[in-house]
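**Q** Here's a sequence, model it:
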Amino acid sequence: MSGMGGNNFYFGDNVNMHGGTGNTGIAKHQTPAGPLPVDPALQAAVEELRRLVGTLREQVPAASAQAIDDSLPALTTDQATAPQEQHRALMAVAGIAATVGAVGQPVLEAVNRILGLLGGQ
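**A** Okay, here's the model as predicted:
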């Protein structure tokens, strides 16, 4: 690093505003300031999954229906839900969907879509 003046290291966001009006900077809303905005595609995929899971629930044995009920609270875009809890719920629902063949296929596709969207963050 010799010969280079001013060692500046930035971790996270570095925002410089010069003039203008109504500048809000980067609205990251680090907790506890508030949640990050939810990706609309993710929101739509989660809502679709919840709808499909509701249909699937009516077509599986009671034990599987109970497992779906246990997973539903974590099938959300609510950022208070831990990512590992969301992943566990997605895997549980996918596992149940896989046991019922064609009926569960739309649920498996919805889970894969959500996992793809989550992986892209």
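
**Q** use CA for all of it now, contacts and neighbours both
**A** Noted.

**Q** So which elements touch the host helix or strand of V111?
**A** Element membership for V111, per DSSP states H and E: helix 105-119. Applying 3 or more Cα pairs under 8 Å, 6 or more residues apart in numbering; DSSP states H and E, we find helix 105-119 packed against helix 40-57, helix 83-99.

**Q** Make CSV from those and add mean neighbour count to it.
**A** Output for the helices and strands packed on helix 105-119, formatted as CSV (neighbours: other Cα atoms under 10 Å):
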stretch, mean neighbour count
helix 40-57, 17
helix 83-99, 18
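
**Q** Could you also give me the structure for this second sequence? I'd like to compare it with the first:
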Amino acid sequence: MLAIQKKNDWKGMRITSKDKADNNACRRGSYIPLENKTALLWTQGAVQLPGQQWPYYKEKRAIPNPLLLKKSIGNTGWSDSCQNILRLTKMNWNTEKLYNTMPVTIKCAQRLAEVIKHSEELAKTEYDYTLFM
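**A** Now for the predicted structure:
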């Protein structure tokens, strides 16, 4: 079981050789394991596109915030968990964005909850969440 927290006080900068800050944001997909089964994962950040000299960063000059991940159950490594979360940030086919900050499953659950709270009939029935993706 994994908890994903979007709002936190962490920031990250990419450091190049000789301890200088890079002109580009940290790379999307970077993660740092912390203590007590927690880690930081950057779902935003610089992406090297094929045929491009400079990395693409859709947020432009903003410093990307990582997601704070907390494991409560399970012993899988952070690499697998982070790769799966990254894959889910690219699965929203209702947008032209290269990626989203949060995994599509969380976004869909939030949207579904918004719709269901306005209809008692919808709340009484179970639905497969993939119908709303």
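
**Q** What value does the TM-score take for this pair?
**A** TM-score for the superposed chains, counting by TM-score structural alignment, normalised by the length of structure 1: 0.22, backed by 45 aligned residues with a Cα RMSD of 4.4 Å.

**Q** circling back to that earlier point, what's in contact with the helix holding V111 of structure 1?
**A** With Cα atoms under 8 Å, 6 or more residues apart in numbering as the test, helix 105-119 of structure 1 has contacts from 41-42, 45-46, 48-49, 52-53, 56, 90, 93-94, 97-98.

**Q** how about a cut-off of 7 Å?
**A** Contacts to helix 105-119 of structure 1, defined as Cα atoms under 7 Å, 6 or more residues apart in numbering, come from residues 42, 45-46, 49, 52-53, 90, 94, 97.

**Q** Tell me the one of those nearest A63 of structure 1?
**A** The closest of the contacts of helix 105-119 of structure 1 to A63 of structure 1 turns out to be A97 (Cα to Cα; 13.2 Å).

**Q** Look up how far L118 of structure 1 lies from that closest one.
**A** Distance, A97 of structure 1 to L118 of structure 1, using Cα to Cα, to the nearest Å: 20 Å.

**Q** now swap in A45 of structure 1 and tell me
**A** 11 Å.

**Q** With A89 of structure 1 instead?
**A** Counting by Cα to Cα - A89 of structure 1 and L118 of structure 1 are separated by 14 Å.

**Q** quick one on the thing from earlier: take the contacts of helix 105-119 of structure 1 and lay them out in a markdown table including distance to A67 of structure 1.
**A** Below are the contacts of helix 105-119 of structure 1 laid out as a markdown table (distance: Cα to Cα, whole Å):
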| residue | distance to A67 of structure 1 |
| --- | --- |
| L42 | 23 |
| A45 | 20 |
| V46 | 18 |
| L49 | 15 |
| L52 | 15 |
| V53 | 11 |
| L90 | 11 |
| A94 | 11 |
| A97 | 11 |
